[in-house]
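# heads up, no residue letters with this:
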C-alpha cells in the first residue's frame, strides 16, 4: 500500500510538471505570433506612407509632358513677340550722335512699364522718332536694367520687356513696327556701377537712337 502511494505521488508530480512546461511553451508561442504580427503591421504602415509620395510611371510621364508643353508654349509666345520687333544686335559706337533729341526713359525697380511722371518724356521721344523716320532713319530702342538684384538672365529679360513696352507705345502712335528695332542690354551697360538699389535708379532705363537704315 505504501509503494502504491509513493508511485501515485511521483506520477502526480510528473503530470503537474508536464502541464507547466506545455503552458510556458504555449505562452512563448503566443508572444512570438503577436510579435510577428506587430512587425508585419509596422512594415505595412511604413510602406504605405512612403508610397503616398511616389508617382507612378504614368504620372511621371504626364508630369514630364506637361513641363515640355509649358516650355514649348513659352518659346512659341516669345518667338511670336520677337517676330513683331525682332531683337537687334548693333554696336552703338556713335551713340551720342545717334541720340538726337531723344530723352532717356526711366523705370521703377523691377518694373516694365513707365510711371506717369515719364509720359511727357515718352511723348517727346515719339515725336522725335517720327521726325527721324521721315529722314530715312531706323529707330533702335535699347533696354537696360540695374544689377542690384536678380540674375543676369533675369535682368536681360527685364530689359527686353522695357524696350518692348516703349516699342508698343510707339506703335500705338502710328509708327510702323518695321521702323523699330529692339536691343536688350540687361545689366551689362550701367550708367552707375555699384551702389545701392536706390542709387542705381539711373540704370533702369530705355535709351532711343536713330541710325541709318541698312
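All right, it came through fine. Not measured: the values here are computed from a predicted model. Numbers count the residues shown, from 1 in each chain.

# please make it C-alpha for all contacts and neighbour counts, starting now.
OK.

# what's the spacing between stretch 55-66 and its chain's center?
20 Å (CA atoms, centre = their mean, to the nearest Å).

# quick one: buried residues of that stretch?
Using 16 or more other CA atoms under 10 Å as the test for burial, stretch 55-66 gives no buried residues.

# contact partners of it?
Applying CA atoms under 8 Å, 6 or more residues apart in numbering, stretch 55-66 has no contact partners.

# and stretch 207-214, by the same measure?
95, 98-100, 102-105, 125, 129, 132, 136-143.

# how about a cut-off of 6 Å?
Counting by CA atoms under 6 Å, 6 or more residues apart in numbering, stretch 207-214 makes contact with 98, 99, 104, 137, 138, 139, 140, 141, 142, all of which sit outside it.

# this is the other structure I want to compare:
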C-alpha cells in the first residue's frame, strides 16, 4: 500500500473511533430515552408486554438510574437484614400482597383496592414501632414468576411492580421517606413450576414493616 493510501486508512480509523466526553454522555442519555420509550410502549400497548423491551444489563442500569423516587435497598443493607428477608415464614403484619397479570406492571382495579387498607395498616405499624423507640420503614418488595423471561427482565418487572405499589401508597397518604423499594425478580417463588397461569401467585408485591 502506498503512503497516500496508508494515510487515508489511518484517517478513516480515527474518524471511526467513538467520541470522548460529551459523546459518551449523549449515548447514555439516548439509551435511557430509548429504554423509557420501549417500556412505555410495552405498558401502553395491550398486545405487548415488558418482555418486548429486550432489556439488557446496561439498559437496565440506565433506565433505573432515572427512577430515584424512592430509596432502593443496597446490597449491604440486604445482607444486614438477610434473616428478616426470609419472608416465607415471617409475619407479614397483616399487610396484603398485591398481584399482577402476566407481563404487567400496573395493578388492576381489584388489586389496587387493597392499597387503602395497606396504607392505614402500615401507618399504624410504623407509629407503634416508633412509639416503642424503634425506627421503622415499609419495605415494598416486588416479585416475578419464572414462566418466561431472562433474569434481567424478571428483575426489572419486579422492581417496576414495587414502584407501582409505592407510588400508590404515597398518593394515598403514606410518608414517602418511610418507604424502601426492592425488586427480587423470580428468586423467591411461591409456586416453583407450572405455566404462567399456575404461577400467578409469584407475580406479586409484598409489604413488610422493618423495625430497627
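Perfect, I can see it now. Since this is a predicted model, take the numbers as computed values, not measurements.

# TM between them?
TM-score for the superposed chains, counting by TM-score structural alignment, normalised by the length of structure 2: 0.64, backed by 158 aligned residues with a CA RMSD of 2.7 Å.

# thinking again about what came up before, among the contacts of stretch 207-214 of structure 1, which pair sits farthest apart?
Spanning the widest gap among these are 104 and 137, at 18.5 Å by CA to CA.

# compare these two and say which is more crowded by neighbours.
residue 137 (20 against 17; other CA atoms under 10 Å).

# roughly how far does that one sit from residue 120 of structure 1?
23 Å (CA to CA, to the nearest Å).

# try residue 105 of structure 1
For residue 105 of structure 1, the distance to residue 120 of structure 1 - CA to CA - is 10 Å.

# what about those two, which has more around it?
More neighbours surround residue 105 than the other of residue 105 of structure 1 and residue 120, with 23 against 11 (other CA under 10 Å).

# corresponding residue for the more buried one in structure 2?
Taking TM-score structural alignment, residue 105 of structure 1 has residue 98 as its aligned residue in structure 2.

# hmm, back to that, wait, which of the contacts of stretch 207-214 of structure 1 is closest to residue 8 of structure 1?
Distance to residue 8 of structure 1, by CA to CA, is smallest for residue 142 among these, at 116.2 Å.

# give me the element the closest residue to the closest one other than its chain neighbours is part of.
Counting by CA to CA, 6 or more residues apart in numbering, residue 183 is the residue found nearest to residue 142 of structure 1 once chain neighbours are left out, at 4.6 Å. Taking DSSP states H and E as the criterion, residue 183 of structure 1 maps to strand 180-184.

# give the buried residues for the following helix or strand past that strand.
Per DSSP H and E, the first helix or strand lying C-terminal to strand 180-184 of structure 1 is strand 205-212. Across strand 205-212 of structure 1, burial judged by 16+ other CA under 10 Å covers 205, 206, 207, 208, 209, 210, 211.

# just stretch 114-132 of structure 1 next, same as before
Within stretch 114-132 of structure 1, the residues that count as buried by 16+ other CA under 10 Å are 114, 122, 123, 125, 126, 128, 129, 130, 132.

# what is the nearest of those to residue 157 of structure 1?
With CA to CA as the yardstick, the closest approach to residue 157 of structure 1 among the buried residues of stretch 114-132 of structure 1 comes from residue 114, at 16.5 Å.

# looking for the alignment partner of that closest one in structure 2.
Under the alignment (TM-score structural alignment), residue 114 of structure 1 pairs with residue 107 in structure 2.

# which SS class is its match?
Three-state call for residue 107 of structure 2 (DSSP: H, G, I helix; E, B strand; the rest coil): coil.

# what's the distance between it and residue 26 of structure 2?
Applying CA to CA, the value for residue 107 of structure 2 to residue 26 of structure 2 is 34 Å.

# now swap in residue 205 of structure 2 and tell me
Taking CA to CA, one finds residue 205 of structure 2 at 35 Å from residue 26 of structure 2.

# nearest the middle, which residue of structure 1 would you pick?
Nearest to the geometric centre of structure 1 sits residue 154, at 10.3 Å (CA atoms, centre = their mean).

# assign it to helix, strand or coil.
Here residue 154 of structure 1 is recorded as helix under three-state DSSP.

# and it, what is it in contact with?
Contacts here follow CA under 6 Å, 6+ apart; on that basis residue 154 of structure 1 touches nothing.

# map it across to structure 2 for me.
Per TM-score structural alignment, residue 154 of structure 1 is aligned with residue 153.

# distance check, its match against residue 188 of structure 2.
Distance, residue 153 of structure 2 to residue 188 of structure 2, using CA to CA: 15 Å.
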